[in-house]
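Trainee: here is a sequence with its predicted model. Questions after.
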Amino acid sequence: MINNQNIHSSVTIEDGAKIAPDVVIGPFCSIGKGVEIKSGCTLEANIILKGKIRIDEDVKIFSFAIIGNDNSEIEIGTKTHIREFTQIGSQESEDGENRKIIIGSNNFLMGYVQLSSGVELGDFCIITNAVRLLENVKCHEKVIVGGLSIIEANNTIGTGVMIGGASVVTTDIPPFMLVEGNKATIKGLNIIGLRRRVENKDDIEEIKAIYKRVLGDGVDKVMAQEILKTHQNEYIKQLTSFIISSNLE
């Protein structure tokens, strides 16, 4: 039994759970034996945590979220916010293998988001309302996914991608792209996102030029390979190496 005045008397905590002394837990939450919650975290009401879960510092989880199942393994990075009714790894995977779910730091998951087995999020991602990431989806850092979207299983979303609302993503998406639609297609570069992260304007112009060469008239992996060999710009290398190894055709 954990003695913590910040934990509501109605909370159920199984023996074996590790909860930092300053963690705040609201009414009617259920915390499983394999859960570790570090300092500065806040859980609102009616939250269920099951399986092996590590929640790093200063995470906030809002009411009615369900995270984990009896066989899941989940990591949630520091300063991540998880809004109401979100479900993370709450269902068994279809093939019976519960792959680890990794959520980086400073992420914002809005209401009714669903993350399946094997999902990985980099840092500073924003997953908006009612988005579903199916099994083994990987999102690199600073990805934004618009509401009501679905990313189908086994796809990877590159850094700085913005996905428009109500999109269905069926392939890998290279870094810095703007995509939307059902099924989602690349509409161009996420220029606003690039301006926020790339200080040198010449780098942005170079990314624009390379984008036209390797993606302007369809995916050209041969051209991407040639550019990767000759360019030293880190953003160009990131873009072209992703395209070469992607499932894009």
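Mentor: Cool, got the structure. None of the values given here were measured: they were computed from a predicted structure. Residues are numbered from 1 along each chain as shown.
Trainee: from now on I want contacts and neighbour counts done on CA atoms only, so please keep to that.
Mentor: OK.
Trainee: surely I55 and E75 touch.
Mentor: Yes - if you go by C-alpha atoms under 8 Å, I55 and E75 touch, sitting 6.1 Å apart.
Trainee: give the helix, strand or coil label for G181.
Mentor: Put simply, G181 is strand when judged by DSSP: H, G, I helix; E, B strand; the rest coil.
Trainee: against that first model, consider the following:
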Amino acid sequence: MIHSQAIVDPSARLADDVEVGPWTLIGPDVEIGAGCKIESHVVIKGPTRIGAGNHIYQFSTVGEATPDLKYRDEPTFLVIGDNNIIRENVTIHRGTVQDRAETTIGDNNLIMAYAHIGHDSVIGNHAILVNNTALAGHVLVGDWAILSGYTLVHQFCKIGAHAFTGMGTAIGKDVPAYVTVSGAPAEAKTINIEGLRRRGFSSEAISQLRRAFKIVYRQGLTLELAIQRLETMLSDTPEVQVLIDSIRASERGIVR
């Protein structure tokens, strides 16, 4: 299962059925779980832990040290969950001791060609990073978020669950859960209605989220007053509570 022209460090721990293509380099302190397929010309450096069922395509660099100038070769980590697809030329860097010391990717994500995930970032589950998406360090991407091609995300930004970004979006503030943003700089446009329908959200939940969006973005209220109104009118809808929580969790301010 390991091609004769692959280079695998003796200390790397690979499950018995892992496939490794030619001219791939797997360094020390790398662990790869069952059912993974690593194509040719991939570089994986450690400390890195990769779960089961992942498919990493050619010319990707996974677990490289960050270029952050504060980094001094400390033993930081990359942890990848299960069943992720990492397409061609993706770059994923390990963490820094100034933050979590770990970059984390969950399960069932699609990371498309030329995407970059910077140090200490956290990707949830079922997210999609479309071609050339770039995340600076310390970025958090929630479950089911979709970042369209050429999306750029500033360091320390949070992208909420089920959020959607348009092509070429430049994000410098947090994007609340369920919200669609686009533009450079990013502006909030609407609730991600089509995405929610595809994932089985009820018509009532979507309707309440649309009402919530109007309260936050269309009534000219301060953010604190908008949150108070949401909590008074709509917080009994669990989906709206997720929106409220994502706004309250913002440290950089939200895209408006």
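Mentor: Looks like it came in fine. If you're wondering where the values come from, they're calculated on a predicted model, not measured in any experiment.
Trainee: re the thing from before, I55 and E75 of structure 1: who's more crowded?
Mentor: I55 (22 against 17; other C-alpha atoms under 10 Å).
Trainee: OK, contacts around the corresponding residue of structure 2 for that one?
Mentor: Counting by TM-score structural alignment, I55 of structure 1 corresponds to I50 in structure 2. Neighbour list for I50 of structure 2: V30, E31, I32, G33, V79, I80, G81, D82 [criterion: C-alpha atoms under 8 Å, 6 or more residues apart in numbering].
Trainee: please say which position in structure 1 I227 of structure 2 maps to.
Mentor: Checking TM-score structural alignment: I227 of structure 2 goes with A224.
Trainee: and the contacts of the helix or strand harbouring its match?
Mentor: Following DSSP states H and E, one finds A224 of structure 1 within helix 221-230. Helix 221-230 of structure 1 has contacts (C-alpha under 8 Å, 6+ apart) with R213, V214, I236, K237, T240, S241, I243, I244.
Trainee: downstream of that helix, the next helix or strand is which one?
Mentor: Counting by DSSP H and E, what follows helix 221-230 of structure 1 is helix 234-245.
Trainee: that following helix vs structure 2, average offset?
Mentor: Compared with structure 2 after fitting, helix 234-245 of structure 1 has a mean deviation of 1.3 Å; criterion: mean C-alpha distance after the TM-score superposition for structure 1.
Trainee: what about the residue most central in space within structure 2, distance to A15 of structure 2?
Mentor: Centroid-nearest residue in structure 2, with C-alpha atoms, centre = their mean: I123, separated by 3.1 Å. In this view, I123 of structure 2 and A15 of structure 2 are 24 Å apart by C-alpha to C-alpha, to the nearest Å.
Trainee: now secondary structure too, for the contacts of I50 of structure 2, in CSV please.
Mentor: Listed next are these as CSV, based on three-state DSSP:
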residue, secondary structure
V30, strand
E31, strand
I32, strand
G33, coil
V79, strand
I80, strand
G81, coil
D82, coil
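Trainee: what's R213 of structure 1 aligned with over in structure 2?
Mentor: So R213 of structure 1 corresponds to I215, using TM-score structural alignment.
Trainee: what sits closest to its match if chain neighbours are left out?
Mentor: A226 (6.0 Å; C-alpha to C-alpha, 6 or more residues apart in numbering).
Trainee: how far away is the one you found from H116 of structure 2?
Mentor: With C-alpha to C-alpha as the criterion, A226 of structure 2 and H116 of structure 2 are 35 Å apart.
Trainee: can you give me the end-to-end distance of stretch 226-246 of structure 2?
Mentor: 14 Å.
Trainee: actually stretch 87-104 of structure 2, not the one I typed
Mentor: End-to-end span of stretch 87-104 of structure 2 (C-alpha to C-alpha): 17 Å.
Trainee: which one's the longest helix in structure 1?
Mentor: helix 201-215 (DSSP state H).
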